[in-house]
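Engineer: when you get a sec, could you give me coordinates for this:
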Amino acid sequence: MQKPLLLPAIALLAAACSQNQTSSSGETAASFSRDSLMHTIQILSSDSFEGRKPFSPGETKTVAYLENAFKQLGLEPGNGNSYVQDVPMVEITPEAGAVMKVQSPKGSFDLKRTDDFVVSTENTDSMVSLNNDELVFAGYGVVAPEYNWNDYAGMDVKGKVVLVMVNDPGFGVDTTLFKGKTMTYYGRWTYKYEEAARQGAKAVLIIHNTDAASYPFSVVQSSWGTSNLYLDKRGDKQYHCALQGWVSAAAAKKILAAAGKDSSLLLSANRRGFTAVPLHEKLSLQVKVKAAYNTSHNVIAKITGSKRPGEYIIYTAHWDHLGIGKPDAKGDSIYNGAIDNASGAAALIEIARAFTSLKEKPERSILFLAVTAEEQGLLGSEYYAEHPIYPLPKTVADLNMDVVDAYDKKKDIVIAGAGQNELEDYLAEAGKQQGRYLAPEAHPEAGHYFRSDHFCFAKAGVPALSAGGGIDVVGKGKEYGRKLEDDYTANRYHQPADEYDASWTFDGGLQDMQLLFSVGEKLANESAFPQWKDGSEFKAARDKMMKE
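Structural biologist: Below you'll find the model as predicted:
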């Protein structure tokens, strides 16, 4: 959650604006309106929008609303003559057999679907199978040259099933490895799937650990093994594993014991020089697959820069939520997503309004991108990053808004995945003008930097930032702020209770919106390109991009 501070306008924005913009700073700050923000949230999170799930009538209404809002502000279409970018997707529904059979040197046994394992697939063949395929333990499944780490060194896993651990090497064992307690992308489950595919594995299974994953196995059970959306990549020759999924900690223990191993094998994977270990076990599983194709939409608008129109700053927010689902205790089945993320979509409109209120246009072009299917795996932002309307080497930065603070002003600012790029320095300077300080993430091991739309830009090499207020509430302290955050997580996050509330102040959200506006305005009126910091896993992609 995030929060604001309404300091005098000139003091708030002066340090973040170039000299030729300073005279309009007060007018711009005043353009941030709680009433306008709340009005948009109320509409987008109303029951008539049905929870804004892709492919639903709620999507049609949401896209039309956003397009009209951008038009009313006088923004240019962001995709040629259109405000819309089509995002082709496929809904894949796997139906795994009731058991996965394991043949081991000590005999055969079964793992139960859902209780012991869950699997998904990005393949659309009607049947996907494991047929006595060999199992290899590949540590954390990481190949990270900048850390001199390769769990697959000396082992050919083509056509085999790899068993890997979640999070980074050293997690909970050795904080001198990688970034210590802070998860890198190498620790994220999506990376494990991608690397296993690059190695030619037939399937990949991640050993679940609640602390390392930052959520219990029940979250995995509810998220996988049912239908999921993916980008439609028909014609794309990129290889994907036939199956990808998770096994519970108890199931992993059973697998290791049948191979004559124990937890000491897992510990050994935290030592530099670890190499993959064949378990001399074979897995069998049949999975029926249904696939249905459809098209969702990103919404994009633009302000063309006055001096460097071919350089771009992107503001992003996802417009989608979970639609209609399981009823709660009150019988409410509409997941309205007022805070997550009608608030971010509304903030996108308000920041666009602030830029249009400037007396002089920004020197660089500003893009306002509302993306689809974040809740389904960052699909809208992934599609844009893979099919950019504007060249990524000329894209200066992405500033993302996901869950805007509906409550009180905050003294602190928290950066997701701090230490990645120089946008954090811009933010720190703008934060000083608000009298605020940077605070560390409460749970850096959770990998929040990789869990919203800015990540897809980062992965492609574009410096990206996600930040907002923390828990140090002005006049009320950290304990009060922690209770607010915990209440939202426990009672509203991804639940029907995430509904519009007329009592929200959005003092915190307005403060954070002004902060991100200040960063974007500074970027828009200078010639420098912010850089990735040494040690970032995304620096190499940017360096390569800028040389081509």
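Engineer: drop to CA atoms for contacts and neighbour counts, all remaining ones
Structural biologist: Fine.
Engineer: residue 501 in helix, strand or coil?
Structural biologist: coil (DSSP: H, G, I helix; E, B strand; the rest coil).
Engineer: revised request: answer the last question for residue 64.
Structural biologist: Residue 64 is classified as helix under three-state DSSP.
Engineer: grab the longest helix from the chain for me.
Structural biologist: When the chain is parsed with DSSP state H, its longest helix is helix 507-524.
Engineer: and the helices in the stretch 351-500 of the chain?
Structural biologist: Using DSSP state H, counting those that start in this stretch, the helices of the stretch 351-500 of the chain run over 379-386, 423-433, 454-460, 477-491.
Engineer: format those helices as JSON lines; extra columns: mean neighbour count and distance to residue 266.
Structural biologist: Output for these, formatted as JSON lines (neighbours: other Cα atoms under 10 Å; distance: least, Cα to Cα, whole Å):
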{"stretch": "helix 379-386", "mean neighbour count": "23", "distance to residue 266": "33"}
{"stretch": "helix 423-433", "mean neighbour count": "20", "distance to residue 266": "35"}
{"stretch": "helix 454-460", "mean neighbour count": "23", "distance to residue 266": "28"}
{"stretch": "helix 477-491", "mean neighbour count": "14", "distance to residue 266": "32"}
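Engineer: picking up where we left off before, buried ones in the helix or strand just after the longest helix of the chain?
Structural biologist: Sequence order places helix 539-547 as the next helix or strand after helix 507-524, per DSSP states H and E. Buried residues in helix 539-547, counted by 16 or more other Cα atoms under 10 Å: 539, 542.
Engineer: stretch 257-275 now?
Structural biologist: 258-259, 266, 269-270, 274-275.
Engineer: and that stretch, how far out from the chain's middle?
Structural biologist: 31 Å (Cα atoms, centre = their mean, to the nearest Å).
Engineer: ditto for stretch 392-401
Structural biologist: 15 Å.
Engineer: first-to-last residue distance for it?
Structural biologist: 20 Å (Cα to Cα, to the nearest Å).
Engineer: contacts for that stretch next, please.
Structural biologist: With Cα atoms under 8 Å, 6 or more residues apart in numbering as the test, stretch 392-401 has contacts from 310-317, 344-345, 347-348, 385, 423, 453-454, 457, 462-467, 516, 520, 523, 529-530, 542, 545-546.
Engineer: sorry, back to before: what sits up against the longest helix of the chain?
Structural biologist: Residues contacting helix 507-524 (Cα under 8 Å, 6+ apart): 2-6, 13, 16-18, 29, 32-34, 313, 347, 351, 354, 362-366, 396, 399, 404-410, 423, 426-427, 430-431, 468-469.
Engineer: reformat the buried residues of stretch 257-275 as TSV; add secondary structure.
Structural biologist: Listed next are these as TSV, based on three-state DSSP:
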residue	secondary structure
258	helix
259	coil
266	helix
269	coil
270	coil
274	coil
275	coil
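Engineer: the structure of the following sequence is requested for comparison with the preceding one:
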Amino acid sequence: MNRFVLAAATAAALGACSASTEQAGLDIPAIEAGELSQTTMVDITRELSSDAFEGRMPGSPGEEKTVALLTERFQAAGLEPGNNGSWVQKVPLVEITGRDYAPLSIKGQGVNLSFQYQQDWVGVTYREEAATALADSELVFVGYGIVAPEKGWNDYAGIDMKGKTAVILVNDPDFATEGLEGPFNGKAMTYYGRWSYKYEEAARQGAAGAIIVHDTAPASYGWNVVESSWSGPQAYAQRGENAPPLTQMNAWVQKGVAEQIAKAAGKDLATLSAEAAKKGFKPMPLGLTVSTSFQSDIRTFESQNVIGILRGKTRPEEYVIHTAHWDHLGRCTPAPDGDDICNGAVDNATGTAALVALAEAHAKAGAPDRSLVFLAVTAEESGLLGAHYYAENPVFPLSQTVGGINMDAFLVGGTSKDVTAVGLGKSQLDEFLENALTADGRTVTPDPNPEAGYYYRSDHFAFAKRGVPFLYVDGGEDLAEGGREAGAALAAEYRDKRYHGPKDEFDENWDWSGVMADLQLFYRIGRMLAESASWPNWNEGDEFRAIRDQSCAAGAGCGS
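Structural biologist: Sure thing, here's the model as predicted:
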């Protein structure tokens, strides 16, 4: 999920800055500008986002066309197949499509509420079962649904959730904090604030159901995004033996629905939320039950990551990875004009095209010392499934992977004086970014919305959580024409009118100058890493530092 779903980027002046990093001994070579083709960017973005690709849903004919196109273009660029002679890595998935939804029924003494699917709530099951029936499950308000022993925090303390349904707030307890200080990093979201964690924890607690309360500000996206993303076919990784437990149903409800439920329980949602933000919060049974049912159509299939490699000339067993997800939502909720194809032109046909354009430029420049890997992953929209599968089953050992750059949606809107770095200050890769920006005469702006937790929401996270340093850099906030006000308007227009909807379509009138400038930056960084002798690490104290150190020691990699 890309950063532009957030509320429009603040127009207040954000001074360009960079966080301090460990600099001892870093080898950062100077790199000449690459020969990057705007024609490649335009042509591939146009083709991938055409109606012929039907929104690039994994397992669809659109996937077949996407994989064929990428294979052809990687080969023409001068890459070799990246998976032991194959261009693809098979990713086993299951597709579950819910249908025939009953209303969400809330009952109690003198209470009988009914809420309509999609309008008021959405829900899915991760279980491969044809029928789901949640019947008279006791509702329990569990605050933010967090169990964090290292912080002395347990929102499930003292309650047996077996057969019950958890009602959960989105984000972290201290998300409204102005600064970055607090038990959960203040306004900067942690992984505990992500919906994926909350559903996983509810399942670990034995809950039958989990319902997250949607609120636009802490979620950082509107109900329209939830409704379009959580209805229709849903892809998941196939579960193996000894898989973690699952709830029967995971759901979202509109905030207004949650307020009605709280009132029916004789409580106030705002008051409950304030109590949940305090350490020592205890779960609260609401004295109500929830019921619903739906059917599921189940299809198992294999999707594909596409992998190309430009072999290094002196250290080919050391790897620098570029990632982008090729998938999108397929057919989705129709626009008023009846268009039901979510074409995903910005998200992420642009990033997929960038993989090809970068591959072409690096191949033209000749092989660098280290190998460059170009990885187009599947099923990002379903929870980073392709990236997680690769990271769990790496073609190239993670201990021999120097680092990477992730590209998730180039918002096309002219040049900017800066770029926005998500996760700035986490690793020594910041130094490579700073050097590349200096070469291009640009600056870096820290993520203006750390509360949205974007570092945990795109494909690089699959690598970061396993220790591999990754950069996630978006387009700038400060446009050359119109400054930060224009940047905020551009982000707002995309978020409100196009993101995860049928109108994220290719436009022949787009100004690609800013995209090409950003692509030049990524070229320099990738080339710097591939020509460097250094192994950049996470900064001391970062959550991923210990994982990287252990990986390097266990795998006899990372330059050892």
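Engineer: can you give me the TM-score here?
Structural biologist: The TM-score (TM-score structural alignment, normalised by the length of the first structure) is 0.87; 527 aligned residues with a Cα RMSD of 2.9 Å.
Engineer: re earlier: residue 237 of the first structure: which of the helices of the stretch 351-500 of the first structure is closest?
Structural biologist: Set against residue 237 of the first structure and scored by Cα to Cα, the helices of the stretch 351-500 of the first structure come closest in helix 379-386, at 14.4 Å.
Engineer: the closest one vs the second structure - mean distance after superposition?
Structural biologist: Compared with the second structure after the fit, helix 379-386 of the first structure shows a mean deviation of 2.2 Å (mean Cα distance after the TM-score superposition for the first structure).
Engineer: list the buried residues of the longest helix of the first structure.
Structural biologist: Applying 16+ other Cα under 10 Å to helix 507-524 of the first structure flags 507-524 as buried.
Engineer: and stretch 398-410 of the second structure, how far from the chain's centre?
Structural biologist: The answer for stretch 398-410 of the second structure is 14 Å, by Cα atoms, centre = their mean.
Engineer: could you tell me where it falls in the first structure?
Structural biologist: The aligned range for stretch 398-410 of the second structure in the first structure is 392-404, by TM-score structural alignment.
Engineer: surely residue 41 of the first structure is in contact with residue 347?
Structural biologist: No. Counting by Cα atoms under 8 Å, residue 41 of the first structure sits too far from residue 347 to count as a contact (9.2 Å).
Engineer: same drill for these two, tell me which one is more crowded.
Structural biologist: More neighbours surround residue 347 than the other of residue 41 of the first structure and residue 347, with 31 against 24 (other Cα atoms under 10 Å).
Engineer: what does the more buried one align to in the second structure?
Structural biologist: Checking TM-score structural alignment: residue 347 of the first structure goes with residue 354.
Engineer: circling back to that earlier point, and the longest helix of the first structure, which stretch of the second structure?
Structural biologist: Taking TM-score structural alignment, helix 507-524 of the first structure hits residues 513-530 over in the second structure.
Engineer: average offset between that stretch and the first structure?
Structural biologist: Aligned to the first structure and superposed, stretch 513-530 of the second structure gives a mean residue distance of 1.7 Å (mean Cα distance after the TM-score superposition for the first structure).
Engineer: superpose on the second structure and give me the mean offset of the helix or strand containing residue 90 of the first structure.
Structural biologist: Per DSSP H and E: residue 90 of the first structure is located in strand 84-96. For strand 84-96 of the first structure, the mean deviation from the second structure after alignment is 2.1 Å (mean Cα distance after the TM-score superposition for the first structure).
Engineer: right, and the helix or strand after that strand?
Structural biologist: strand 99-104.
Engineer: report all helices and strands that the helix or strand following that next one contacts.
Structural biologist: Heading C-terminal from strand 99-104 of the first structure, the first helix or strand you meet, by DSSP H and E, is strand 107-112. If contacts are counted by 3 or more Cα pairs under 8 Å, 6 or more residues apart in numbering; DSSP states H and E, strand 107-112 of the first structure sits against strand 99-104.
Engineer: can you mark which positions in stretch 123-142 of the second structure are buried?
Structural biologist: 123-128, 132, 134, 136-142.
Engineer: longest strand in the second structure, by number of residues?
Structural biologist: strand 284-310 (DSSP state E).
Engineer: go through that strand and flag the buried ones.
Structural biologist: Applying a neighbour-count criterion of 16+ other Cα under 10 Å, the buried positions in strand 284-310 of the second structure are 284-286, 288-296, 298, 300-301, 303-310.
Engineer: same question, stretch 94-109 of the second structure
Structural biologist: In stretch 94-109 of the second structure, counting by 16+ other Cα under 10 Å, buried: 94-99, 101-108.
Engineer: kindly report the same for stretch 50-65 of the first structure.
Structural biologist: In stretch 50-65 of the first structure, counting by 16+ other Cα under 10 Å, buried: 50-54, 58-63.
Engineer: tell me the one of these nearest residue 490 of the first structure?
Structural biologist: Nearest to residue 490 of the first structure among the buried residues of stretch 50-65 of the first structure, with distances taken as Cα to Cα, is residue 51, at 19.3 Å.
Engineer: so where does the closest one fall, helix or strand?
Structural biologist: Going by DSSP H and E, residue 51 of the first structure is not in any helix or strand.
Engineer: please say which position in the second structure it maps to.
Structural biologist: Matched by TM-score structural alignment, residue 51 of the first structure corresponds to residue 55 in the second structure.
Engineer: just checking, its match touches residue 344?
Structural biologist: Yes. Contact criterion Cα under 8 Å: residue 55 of the second structure and residue 344 qualify, at 6.4 Å.
Engineer: name the residues contacting each of these two.
Structural biologist: By Cα under 8 Å, 6+ apart, residue 55 of the second structure and residue 344 have these common neighbours: 49, 328-329.
Engineer: okay, the angle between the longest helix of the first structure and helix 423-433?
Structural biologist: 120 degrees (axes from the mean of the first three to the mean of the last three Cα atoms, to 10 degrees).
Engineer: can you show me the helices along the stretch 1-150 of the first structure?
Structural biologist: Using DSSP H, counting those that start in this stretch, helices in the stretch 1-150 of the first structure cover 9-13, 25-30, 34-44, 57-72.
Engineer: tabulate those (CSV), appending distance to residue 536 of the first structure.
Structural biologist: What follows is those, written out as CSV (distance: least, Cα to Cα, whole Å):
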stretch, distance to residue 536 of the first structure
helix 9-13, 30
helix 25-30, 34
helix 34-44, 35
helix 57-72, 35
